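predicted model, plus sequence, below.
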Amino acid sequence: MVSLTINGKSVEAEPSWTILEAAQHADITIPTLCYHKDLSPHGGCRMCLVSVKGARGLVTSCTTPVNEGMEIETENADLANSRKSTLKLLLSAYYDAGYKEVDAENSELIRWAQYYGLDPKAEMAKEPRYQVNTDSNPFIWVDLNKCILCTRCIRACAEVQGRFVWGLAERGFESHIVAGLDETMLEARCESCGACVAYCPTGALDLKPSIDAPKAEKKVTTTCTYCGVGCEFDLNVVDNKVVRVTSNPNAPVNGMHTCVKGRFGYDFVHHPDRLTKPMVREYLLKGQPRPSKSDRGQWVETDWDTALNLIAQKMVSYRDTYGPDSIGVFSSAKCTNEENYLMNKFARQVIGTNNVDHCARLCHSSTVAGLATTLGSGAMTNPIADICANANSMLIIGSNTTEQHPVFGAKIRQAVLRRKVKLVVADPRKIDITEFAVLHLQQKPGTDIALVNGLMYIILEKGYENKVFIEERTEGFEAVRENVLQYPPERVSEITGIPVEQLYEAVEIFVQNAPMAVFWAMGITQHTVGVHNVYALADLQMMLGNFGIKGGGVNPLRGQNNVQGACDMGALPNVYPGYQAVTAEAAQKKFEDAWGVPLVNKVGRTVTEMIPATVDGSTKALYILGENPVMTDPDTNHVRHCLEELDFFVLQEIFPSETAVYADVLLPGVTFVEKTGTFTNTERRVQMVRQAVEPLGDARQDWWITSQIAKRIIDLGNRKPAAAPYAAWDYQNSDEIMKEIAALTPSYGGISHDRLNAGESLHWPCPDASHPGTPILHIGKFTRGKGLFLPAIHLDPSEMPDDNYPMVMTTGRVIYHWHGGEMTRRAKGLMEVYGQAKIEVSPSDAERLGLNKEVTKVKVTSRRGSITAEAWVTERVPEGLIYANFHFPENSANILTKAALDPISKIPEYKVTAVNIEAA
């Protein structure tokens, strides 16, 4: 430590600190404008000048390192006069036409001017120098009249987002910030994350959608409802309406950072399409037969008692007539842990079936199955902060990280830029993150196993395997060795299309830059060999010894806000909460004793089995919470047919979705801003979701709705629970539900709303109230004891190109939309930037098809249907491959995809579809 004196106070400082950092740690305030703790020091604004005994003149405290024995003054008459002069100079070029109260509150410049006794209005420029709001970006308001050239926006874009949109143009008094080569922000490849706004100290950059919104009446910290990153931020509320989202620097995952959807995609909450009243089909209220399979008749608004009683009567009737397995329950990765727990309890205790599942079946069921088998836990092993701080190399495979998990993608870019981490990307497309990679392995779709086995072949060939780790911590290695020897580099190159020399280069990168961390998403999981893909990646990391250490591990990135939590809560047909198998006698007895009813010990049906089972009558009724299978399941036309066959269908939603067409009862739930509970992010971090506004209309909390249905079914039926600790459904709030979860779920045993609200950041497993949580899994030993090597076998996708369907389509998301698009298509700014489906087509294929300025659309046909959409001619895709998304109903990629399933996880193969393409 370094000893110094600041304002006569003895201070101990780290040798690496600056004077400003030493002062801040000692609770001594030094004025700053260009400085921010998240950004590299600049020293340009001169507000942080301090006096150092023996120094020639004043020094900038944000750039001057501490030294032993320093004597520093941070405030005296000379410094105050210097700062006043600086502020007057800055204000002389500053002009604010509106100068609203909220502007002054958020402006560090105005606050410091007032602190030093200046009248900001008197010191301001009398005329504007620049036009206001000249950029077409629908999210970012630009007013260069307020800019003081602190460059925080430039540094934030470069160092936080890694996008390099902002720069400086001209010199002297004419200096000003510009986007790109003095073009629009979107032309300069802005991702509209709003980081520049969050770090701007003057309001020169602001949030355009809320530029005229009044000062917030309250701010509520909550967790984002979009992807699995788990960003926290503040909801700014006025008159029971969210008017803006602002950064919360204490957010454990993201700090000041968010993506475009998190910061600007909130207006769906107040969209006029919101469901606000229970609705029932007219034929049900009149006791008549359904009009037809394809037409369920008119909707009629009704009261809650009518709707809930009708549901209970129908469910009891189907359960008693056809058996509990005639009913299916879909829970939701969009909803809280507490709500998912109740859906699991509803299916098992109230209905008496294990037919409960959710959309993890469609995204990461192969991850859960693969990692649970090889490691004993099907979850991400290392937090992103650990990986970005400690990994020396990374492999991203099957993950378009910067678009699907934008904040994590930006953090990976930071790790590459700041720490020179060696990044290898394996992806059939040239996704944006490849620009930061030292190596792009561009494999053919569906050849991931061959690729990873080929890498392991080279590791063994070179003798790079971690023999000590393999011997001490794993089993089954010889079987994998024998399998891997079937994948020499030449064969792998032939299968994947990757040059042999690139395979060797990748291995050298991983071995010479250990530890290495692996990331993947649905490019790995959504295949008929999805589980084997996961086996291969687990084998690779065990072979290199990259488990139970900082900067290593296997890290599947969850696609939805609470897909990890929904799995944890037992919204799966084979496990109770905490992955306690329904086929295990001890687990069955535990939950029978807790819930007071006998339970079944056979595995239930999955999402991808329950819907097709409507055709033969095995599934008679469905209760779906917050899922939209018409948009998200493969082979849309077949899904529609299956839903037409349903006898009775209850849908609990926030909007009348594409699936609502087939529902008999529609129950209005609430959005994330209207509820309190928890989400578990992709890192296994459990975080609070806090209610900020009252529900719209007659919409109700989702946990309340499920509880009410459950109580009515129990009252009507003959499956009445015996006295048991958790048999009842008389919950008063979600906190009570979390206490029940903790009591029955060992990995959540120490997690409570009280601990989370007190600011603790808890990763499961967290077995008791004194446990700090477990950020890194498998330290010392794997959850299953020894890690299990399992051979992964390459097989061709279920559908290969042929003469009739000569091209391959792969699918995924785009940065401006999420999942089936029900929320993002109702966010005004997101639709302004990306308002229609686009299909990525290579330049060579575009030329062959005759695409030009006049002919811009393509028709894509598979064996299951056709869509027509705008073509985006881009080198992101190679010749013979197209990329489509599923955000827009009329041209969703899932109209074309096939319901071929992985035999273990039952996940569909979305990523490889044989198609024909023609100009439209």
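Nice, I can see it.

from here on, contacts and neighbour counts on C-alpha atoms
Noted.

after the helix of greatest length in the chain, which helix or strand is next?
Ordering each helix of the chain by length in residues (DSSP state H) puts helix 304-322 first. Moving toward the C-terminus from helix 304-322, the next helix or strand (DSSP states H and E) is strand 327-330.

identify the residues contacting that next one?
With contacts defined as Cα atoms under 8 Å, 6 or more residues apart in numbering, strand 327-330 is touched by 315, 318-319, 343, 347, 351, 353, 355-358, 571, 607, 610, 619-625, 627.

secondary structure class for the closest residue to residue 714 other than its chain neighbours?
Spatial nearest neighbour of residue 714, chain neighbours left out: residue 720 (5.6 Å); criterion: Cα to Cα, 6 or more residues apart in numbering. Under the three-state scheme (DSSP: H, G, I helix; E, B strand; the rest coil), residue 720 adopts coil.

correct me, but residue 720 touches residue 597?
Yes: between residue 720 and residue 597 a contact is recorded at 7.4 Å, counting by Cα atoms under 8 Å.

so who does residue 643 touch?
611, 614, 662.

how much space separates the residue nearest to residue 714 from residue 845?
63 Å (Cα to Cα, to the nearest Å).

so which of these two has more stuff around it?
More neighbours surround residue 845 than the other of residue 720 and residue 845, with 20 against 16 (other Cα atoms under 10 Å).

still on that earlier bit, the contacts of strand 327-330, buried ones only, as a ChimeraX selection?
To isolate the buried members of the contacts of strand 327-330 in ChimeraX, using 16 or more other Cα atoms under 10 Å:
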select :315,318,319,343,347,351,353,355,356,357,358,571,607,610,619,620,621,622,623,624,625,627
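
which ones among the contacts of strand 327-330 lie within helices?
Short answer: the contacts of strand 327-330 in helices (DSSP H) are 315, 318-319, 343, 607, 610.

among those, which one sits closest to residue 796?
Checking the ones in helices among the contacts of strand 327-330 against residue 796 by Cα to Cα gives residue 607 as the nearest, at 24.5 Å.

dump the residue contacts of the closest one.
Residues counted as contacts of residue 607 (Cα under 8 Å, 6+ apart) are 330, 356-359, 361.

including distance to residue 418, could those residues go into a markdown table?
Formatted as a markdown table, the contacts of residue 607 follow (distance: Cα to Cα, whole Å):
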| residue | distance to residue 418 |
| --- | --- |
| 330 | 44 |
| 356 | 45 |
| 357 | 42 |
| 358 | 39 |
| 359 | 37 |
| 361 | 37 |
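
where do the strands sit along the stretch 601-750 of the chain?
Under the criterion DSSP state E, counting those that start in this stretch, the stretch 601-750 of the chain contains strands at 621-625, 648-653, 665-668, 677-680, 685-689.

presented hereafter is structure B, for comparison with structure A:
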Amino acid sequence: MANTWGYGAMTNHFGDVVGHSKAIFMIGANSAVSNPIGFKHFLQAKDRNNAKLIVVDPVFTKSAAKADHYLRIRTGTDVAFIYGLLHIIFKNGWEDKSFIENRVYGMDEVREEAKKWTPEETANVTGVSAAQIIQIATLLAKTKPMTVVWALGITQHSTGTSNTRILPILQLVLGNMGKKGGGCNIIRGHDNVQGSTDMCCLADSLPGYYGLGEASWKYYAKAWGLDYKWLQDRFYSPKWMNEKGFSLAKWWQGVLQEEKTYSSSPIKALWVQGNGITSMAQTAKVQEALDKLDLLVIAEPFVNEAAVITSKQDDVYILPVGTQFETEGSVTATNRTSQWRTKVVDPLYESKTDHDVMFEFAKKFGFYDEFTKAMKMKVVNGELKEVKKEFTWPDDAADELARIVKTIGLGGWTAKRLREHQENWNLFDPISLEGHGKMKGQYYGLPWPSWTTKHPGSPILYDVDTPVSKGGMGFRNRFGLEHNGVSQLPDESVSVKGSKIKGGYPEITKDNIEEVLGIKLTEDEKRKIGTNWKTDISGIIQEKCDEAGVCVYGNAKARAKVWTFPDQTPLHREPIHSPRMDLVRKYPTYEDQKNNFRVDVRFKSEQMAQDWSKEFPTMLVTMRVVNLSGAGMLERTSKYLSHITPEMFANINPELAQSHNIQDGDMMWLHSPQGTKIKVKAQYSTRVTPDRIALPYNFAGHMQGVDMSANYPEGTKPYAIGESSNTITNYGFDIITQIPEFNAGLCKIVKAEG
């Protein structure tokens, strides 16, 4: 049971923004707070390129303070807003017609939907004025290249998947994909969020985004040197091998369900390692589930609040795990680059590293040999062999990943290469990432895909003007060769530079490699070669494609519509708890969902249960503070960082506060539609308008007015504790990923007496 929600990987990188971007369109992100180093690059782009910074956010953030244009949007209306921009762009013929014609499929449906979103209707729905919509559409269309930046403010909605689709569609319309200074630069808030996603902190895939189908499992069994049947027998029954697990968002429902609805059993034990449980929504339900568990294990360097908010007295174990300074290995940055980190000190006192905890666990349950076997293996003459009796950590772990994870191209990420980059970081240009001297011909951190140990990495995705050997590629062929009789491959006008094949071509498989590449395999190669490029342990497909200047995943059109999704083309749907019942009737949410990640999810039944805005009239917006991150477990143990924000608070407009007779610094109760409440300090601020409040999600230790600090083991209580905003985060989850609707909800304000 795990989930790290993908907001998408950066197509470009921060240095590229500094070097080339003429406009930066930031929506649903406040990188001045969540990623200050990234924001430094945006400010450099303003200085260096006179780049215009456009910030779209419900709150006047620190990023907005540096913007050339700030647009205050109503939360949960991002799709409508982008359609409003597209309406102007299409109406004036400002779209990149050639790019759309040659490299995109399904744009006609987008164009039709955009016709509905006049400036007046967009303004009515989003709260952004018609004049600003026209102004920004004009600026984006006439300023090239332009890059789009987003983060959690886009993904954390019941329509998060549509949000993350409509923004790349905007870039496709303007022809900014695959271009220097363009693309979509999605900001991760922590240094290895991209890596944790790539490595399967997800409940619906294997490492590297391999699916849960039999072919993927058999590939991994082979790559790990294991018998497939042995692997299958680790499951309660074979069918669960191919089913999604419980998501991190709704794992609690797997505990509280009264019967085996979609699983073999309710969840009875929870192991928490490397995740702030209180950074999840529905904290009251989390607490209820924690109380009901048979076993709770916390493996963290700091006390995770999961051990604090529960009333459970027995069978709660806290294992001291070392920090990142006490171990060694690689992390994957927001721009798809890998960075090697060397251990600073040995684990202190009784603590162990994450991997040692996992090794001990595997030994206890009798599968240590199988767990570590792949680290002793290598591909020799196209075949996988066990070549050593003992493994070297972490080098052999890194080499194992490089050997196995082909889908995103980690073949070049060997420990040897990553160490060389760490040792010679000064030989790389921070703007282009290009290496010099002994590192010439490589990009810093080998941004994936780095197909082989000779490949330099790919700083800009989907760049057909660069040879494959230097990081170029077209769009990936993932969805077949045609749809509704329309080819999904581009014509010869879209040829990857230096490629033997002109125009589009399919992903390369054992069955088509000879025909597509125009070659003949030897009988030995035919015996060794894998079914397709993703499962070819021999490396023959990659080798033959490299010789032909061909990208293994094909060269296809981007698709603007997804025929397997509830909304084939992104649509505006009102938040589950909307302040506008008139718009709920016009733009309703989805029908209720059955069995997604083993649970049912309410959509329309929740939205239509009542006019929520009558009882809960104030919009609820969450935010970060620069001195805390996630649940704040680590930072709140620092008296210096805690001094900056010593207690939980909410930004409230003085006009709204005074309507409730609340003075600056008064305590107030915030009530949610789910019947939960939190007690926080009112902090006057005009950053928010009188129709909404904004509060950080970085606190824990109080639950609905109850101080839980007695549950901290002696000497571990942080300097700052408080209510978690997620106790009142409204019910709502994305229909595809199940990410909670953190950033669109309602609340009721009541002054706290006494």
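Here it is on my side, so go on. Quick caveat, the model's predicted, so the values are computed rather than measured.

returning to that earlier point: what's the spacing between the residue nearest to residue 714 of structure 1 and residue 712 of structure 1?
Taking Cα to Cα as the measure, residue 720 of structure 1 falls 11 Å from residue 712 of structure 1.

kindly report the same for residue 205 of structure 1.
As judged by Cα to Cα, residue 205 of structure 1 and residue 712 of structure 1 stand 54 Å apart.

what number of residues lie near the counterpart of residue 686 of structure 2 in structure 1?
Under the alignment (TM-score structural alignment), residue 686 of structure 2 pairs with residue 875 in structure 1. Counted with other Cα under 10 Å, residues neighbouring residue 875 of structure 1 total 15.

ok, back up a step: now the strands of the stretch 601-750 of structure 1 in CSV, with distance to residue 468 of structure 1?
Output for these, formatted as CSV (distance: least, Cα to Cα, whole Å):
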stretch, distance to residue 468 of structure 1
strand 621-625, 48
strand 648-653, 53
strand 665-668, 57
strand 677-680, 34
strand 685-689, 31
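
residue 411 of structure 1: which of the ones you listed is closest?
strand 685-689 (17.3 Å).

contacts for that closest one, please.
So strand 685-689 of structure 1 is contacted by 221-223, 230, 672-673, 675-681, 753, 756-757, 761-764 (Cα under 8 Å, 6+ apart).

superposed on structure 2, what's the mean shift for that strand?
Strand 685-689 of structure 1, aligned to structure 2 and superposed, deviates on average by 1.1 Å (mean Cα distance after the TM-score superposition for structure 1).

and for that strand, what span of structure 2 is it aligned with?
Under TM-score structural alignment, strand 685-689 of structure 1 corresponds to residues 337-341 of structure 2.

so how far is residue 828 of structure 1 from residue 449 of structure 1?
41 Å.

now residue 654 of structure 1
17 Å.

more neighbours: these two, which one.
residue 654 (23 against 19).

without its sequence neighbours, what residue ends up closest to the alignment partner in structure 2 of that one?
Per TM-score structural alignment, the equivalent position to residue 654 of structure 1 in structure 2 is residue 301. Nearest residue to residue 301 of structure 2 in three dimensions, chain neighbours excluded: residue 321, at 4.8 Å (Cα to Cα, 6+ apart).

which position in structure 1 aligns with that neighbour?
In structure 1, residue 321 of structure 2 lines up with residue 669, judged by TM-score structural alignment.

next up, the contacts around that match.
275, 652-654, 699-702, 705.

let's have these in CSV, adding distance to residue 241 of structure 1.
Formatted as CSV, the contacts of residue 669 of structure 1 follow (distance: Cα to Cα, whole Å):
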residue, distance to residue 241 of structure 1
275, 16
652, 23
653, 20
654, 16
699, 15
700, 17
701, 17
702, 20
705, 23
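
gap between the match of strand 685-689 of structure 1 and the chain center?
Relative to the centre of its chain, stretch 337-341 of structure 2 is centred 19 Å away, using Cα atoms, centre = their mean, to the nearest Å.

kindly report the same for stretch 571-580 of structure 1.
For stretch 571-580 of structure 1, the distance to the chain centre is 22 Å (Cα atoms, centre = their mean).

which residue numbers in structure 2 go with it?
Under TM-score structural alignment, the match for stretch 571-580 of structure 1 is residues 201-210.

can you give me the buried ones in the matching stretch?
Under the neighbour-count criterion of 16+ other Cα under 10 Å, stretch 201-210 of structure 2 has 201-210 buried.

equivalent analysis for stretch 101-117 of structure 1, please.
Neighbour counts using 16+ other Cα under 10 Å place 103, 107-110, 112-113 of stretch 101-117 of structure 1 among the buried residues.

got it, and stretch 764-784 of structure 1?
764-768, 772-778, 781-783.

stretch 301-312 of structure 1 now?
By neighbour count on 16+ other Cα under 10 Å, the buried set for stretch 301-312 of structure 1 is 304, 307-312.

in structure 2, what range does that stretch match?
With TM-score structural alignment applied, stretch 301-312 of structure 1 matches no range in structure 2.

map residue 135 of structure 2 across to structure 1 for me.
Aligned counterpart of residue 135 of structure 2 in structure 1: residue 505 (TM-score structural alignment).

what helix or strand is its match on?
Taking DSSP H and E as the definition, residue 505 of structure 1 sits inside helix 500-512.

and for residue 547 of structure 2?
helix 540-548.

can you name the next helix or strand after that helix?
According to DSSP H and E, the helix or strand after helix 540-548 of structure 2 is strand 558-559.

can you check which part of structure 1 that next one sits on?
Going by TM-score structural alignment, strand 558-559 of structure 2 sits over residues 787-788 in structure 1.

and the matching stretch against structure 2, how far off on average?
Following superposition, stretch 787-788 of structure 1 is found to deviate from structure 2 by 0.7 Å on average (mean Cα distance after the TM-score superposition for structure 1).

and that stretch, how far from the chain's centre?
Relative to the mean C-alpha coordinate of its chain, stretch 787-788 of structure 1 is positioned 29 Å out (Cα atoms, centre = their mean).

what helix or strand does residue 662 of structure 2 sit in?
Taking DSSP H and E as the definition, one finds residue 662 of structure 2 inside no helix or strand.

and it, what's its match in structure 1?
So, by TM-score structural alignment, residue 662 of structure 2 is matched to residue 851.

that match: what's its closest spatial neighbour, skipping adjacent residues?
Closest residue in space to residue 851 of structure 1, ignoring its immediate chain neighbours: residue 919 at 6.7 Å, by Cα to Cα, 6+ apart.
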